[in-house]
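>>> Could you work out the structure for the sequence below:
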Amino acid sequence: MSSNANNPLAKGLLGAGWRPLGRSLDWEYLGHLALRDTWKLSQKTLDIASDLADALSRREHPWWANLLNAFSENMQYELDEYWDYITPEPAAPDYRFKDTLSIDRPVVQAVGRDSIPIDYVLNRLQETVILRILALLGRPDSITQYYLDRHFEFPVEQFVDWDRMLVPGTLFAYWSAHQVWLKICLSQQQGKQQYSLIAIELLPLINKTAYNLAVMLSGYQSRIGQLASPYAIRSFPQEVQAFTDAVQQAVLDGDHLAVLVHGEPGTGKTAWAQAVSKEILQPLGFVTFILDHDAVENFAPPAYLERVCLIVNEADNLAQNRASEVAQASGKTEHILGLLDGTLYRSVIDESGLHAQQKLVVILTCNTTERLDPAVLRKGRIDLISQFTYRFV
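Modelled structure (predicted):
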């Protein structure tokens, strides 16, 4: 008994604040029916008129019994069916709304100890972006739900947050100012709900909400947050600051940039990469991914992000010369070459997803270039290279 009392569905949608959604007569819609579906409209109108006449004109019953018969369950069903035909259905996304970003919530990490949870972190990132967009949009103009062959609406003035919404069916919310729909429905995975943002143009909202995110992909230490930079760019030596100016200009001029900095340990290569990402790239809307040796072989930039920065540290241990046995036993070198070229993840475009015209910046740091595969240093892959010599740390 207590478990039933704690179940929100035990009191139904009406008890949870929802109310039946009435379908209103739209004269413009009715006019379209009359012009374009004249025969069917006439037939249905004559049928319902005939049924009503039969219900009210039974000679073997008194007038009051005939009147009650007009309100019988069968007659009510026929009237509801006719009303649904002559009135438009509740609004829903149409063919113009092509941009879609979806995630199954809650995002749960389900991997073994020998697995790298990249998918989990990227799903968390996608969930974070969707929730940030919902927070930016605020209270919707309408919230409707279809459940058990009935339409319901929720008073928007009573809306608090999406986690508190009761969604046993399919929920739609709409923001007219941004032309964005939210669809929530039960996922194929038990106990999960699929959140889908649907819009004519979703990328501006994604760019506005994802610009300051950073993702560290490093095995079970992976996390999503904001980038921390221990040193400001102005604290580096003058020659490094001059190289930084060249990097900044190259970022502004092109859509793809690959940078390599090398030098002995303690020369500030990693700190510089983080400073560039935080002070230059983040204000331009870039999302930063820091990849370690476990992540680099299984990573491709999310297609829905327009501006992506990849930081790969210790590249000399990852993109090693493929003539060596170590490199031959690993696919990391080929993967880094694919990231530098952009061919690995751009070769096939999945038509079912949301794809931005991506701007990519790759920053590689290493102690020495001697162990790097010659293909990494080939002209056209690395745009800018610098050796750090000042003992910064």
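>>> all contacts plus neighbour counts: C-alpha atoms, from now on.
Will do.
>>> in which helix or strand would I find the residue most central in space within the chain?
Note on the chain: the residue nearest the mean C-alpha position is residue 101, at 3.5 Å, using CA atoms, centre = their mean. In this structure, residue 101 is located in strand 99-105 according to DSSP states H and E.
>>> For the comparison step, fold the sequence that follows:
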Amino acid sequence: MSFDYFRSNEGTPTNNNRQSLLASGWRPFHRELDWGFLWQLLYSDTRELSQKGLNLASTVADTLGRTNYAWWANLLNIVSDNTRYEVDKFWSYITPDPLSPDHRYKDVLTTETPIVQFVSRSSIPIDYVLNRLQEITVLRVLKLLERPDIITQYYSERDFYFPVERFVNWERLDVINTVYAYWSKYDIWLQIDPYDRGRRQYTLMATNITPLINKATYDLAIMLSGYQSRVGKVHSQFPIRTFPTDIQDFTDLVQQAVLNQNQLAVVVHGEPGTGKTAWTQAVAKEILVPLGYVIFILDHDAIANFVPPTYLERICIVINEADNLAQNRASEVAQYNNKTEHILSLLDGTLYQSVIDDSGIQIKQRLVILMTCNTTERLDPAMLRKGRVDLMYEFVQRFV
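This is a model prediction of the structure:
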């Protein structure tokens, strides 16, 4: 049992947009009578239901009881705009609204798409790459979710739905106003808001979206640099088994520590050419990526401005030439930058855990930091205190 109607607005922009929705496959949503919902309404809101029913009956009675019109004119007036509006308002009250997200869905991940990069001589494109990573994550999650159970859109005081069997992809979906989609299997909502020039904002809302994010970000690596930044995959030229035996033994210790600890910091040092950077790449590819870690490779320009994304559960940060970044603060060179303090805060986690944001996704992160340096003599002593760096090893053999 259902009730719905169209208003006549031929030639108006609103009607043109509505016709565009209909032409692209959207269909008017007919509110269905739910006896369970009506019974609950009668039980919990009897007074309001009675009042609205009386108001509707009064409107219909006034229409039918006009003495200055013929009886057939009064019947025709039943379907006038005013009467239909009152009937529709009452029908909307006694029938359940289309499904929509509520306060239960506290895991929120949002991205604008496509991401726009603002180029400036004085800026490092860190924000652009991190935004690009977030866009990739959201779009990959949507790909994993596949076809939703429902797709709805509210426009011009009407609810529309898109037949899910006709759904192809989100880019081809006509979005004029806010669109909602729902996957009952995962209890996840998608909200799409249109912007100008074809841009959109996608917002995922869920009770627990972390498992899907972990799948979506598998095998990702991000290089953040003042020269070039990109999102891709870790490349390792030398497998771990090609390193000297002592380094392979140290790698086994690192792997065990990764499995046992939520946070791990490793420093490897040695002369140039001993394979320190190649080792971090091999560890990232062979040990950390299979465990679901997202790899961030930071240079000296990026380290001072990097904040780990809170929606990622497992993060590995690779810092090469740490002795040029986390220098002893007693030296004159270290007085002119804050990179030492920033690396210390990454090791401690204090900079990001001191204030908890109520919005978005807040999870207990697992963090691995791999640092290389030519010598530990220039490192700030605070870095080497117990509790900050867990494992340290010197590379002594030339590695080709």
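>>> Give the next helix or strand downstream of the strand holding residue 101 of structure 1.
Under the assignment DSSP H and E, the closest C-terminal helix or strand after strand 99-105 of structure 1 is helix 118-137.
>>> Quick one: map the residue nearest to the centre of structure 1 onto structure 2.
Counting by TM-score structural alignment, residue 101 of structure 1 corresponds to residue 109 in structure 2.
>>> which ones are touching its match?
With contacts taken as CA atoms under 8 Å, 6 or more residues apart in numbering, residue 109 of structure 2 has the following neighbours: 138, 203, 204, 205, 311, 360, 361.
>>> ok, for the counterpart of residue 331 of structure 1 in structure 2, nearest residue in space, not its chain neighbours?
Residue 331 of structure 1 maps onto residue 338 in structure 2 when the alignment is built from TM-score structural alignment. Across the structure, with CA to CA, 6 or more residues apart in numbering as the measure, the residue nearest residue 338 of structure 2 apart from its sequence neighbours is residue 304 (6.9 Å).
>>> Kindly provide the distance from the counterpart of the one you found in structure 1 to residue 339 of structure 1.
Under the alignment (TM-score structural alignment), residue 304 of structure 2 pairs with residue 297 in structure 1. Separation of residue 297 of structure 1 from residue 339 of structure 1 (CA to CA, to the nearest Å) stands at 10 Å.
>>> Mind checking which of those two has more residues around it?
Applying other CA atoms under 10 Å to residue 297 of structure 1 and residue 339 shows that residue 339 carries more neighbours, namely 23 against 17.
>>> with structure 2 superposed, average distance for the helix or strand containing that one?
Per DSSP H and E, residue 339 of structure 1 falls inside helix 332-341. For helix 332-341 of structure 1, the mean distance from the matching residues in structure 2 following superposition reads 0.7 Å, by mean CA distance after the TM-score superposition for structure 1.
>>> residues near the aligned partner of residue 342 of structure 1 in structure 2, how many?
Residue correspondence, TM-score structural alignment: residue 342 of structure 1 in this structure matches residue 349 in structure 2. A count of nearby residues for residue 349 of structure 2, using other CA under 10 Å, gives 14.
>>> circling back to that earlier point, can you select the buried ones among the contacts of residue 109 of structure 2 for me in ChimeraX?
With 16 or more other CA atoms under 10 Å as the burial test, the buried ones among these are selected in ChimeraX as follows:
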select :138,203,204,205,311,361
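>>> nearest spatial neighbour of residue 154 of structure 2, skipping sequence neighbours?
Leaving aside its sequence neighbours, residue 154 of structure 2 is closest to residue 160 (6.0 Å, by CA to CA, 6+ apart).
>>> residues touching that neighbour, list them.
26, 27, 28, 29, 152, 153, 154.
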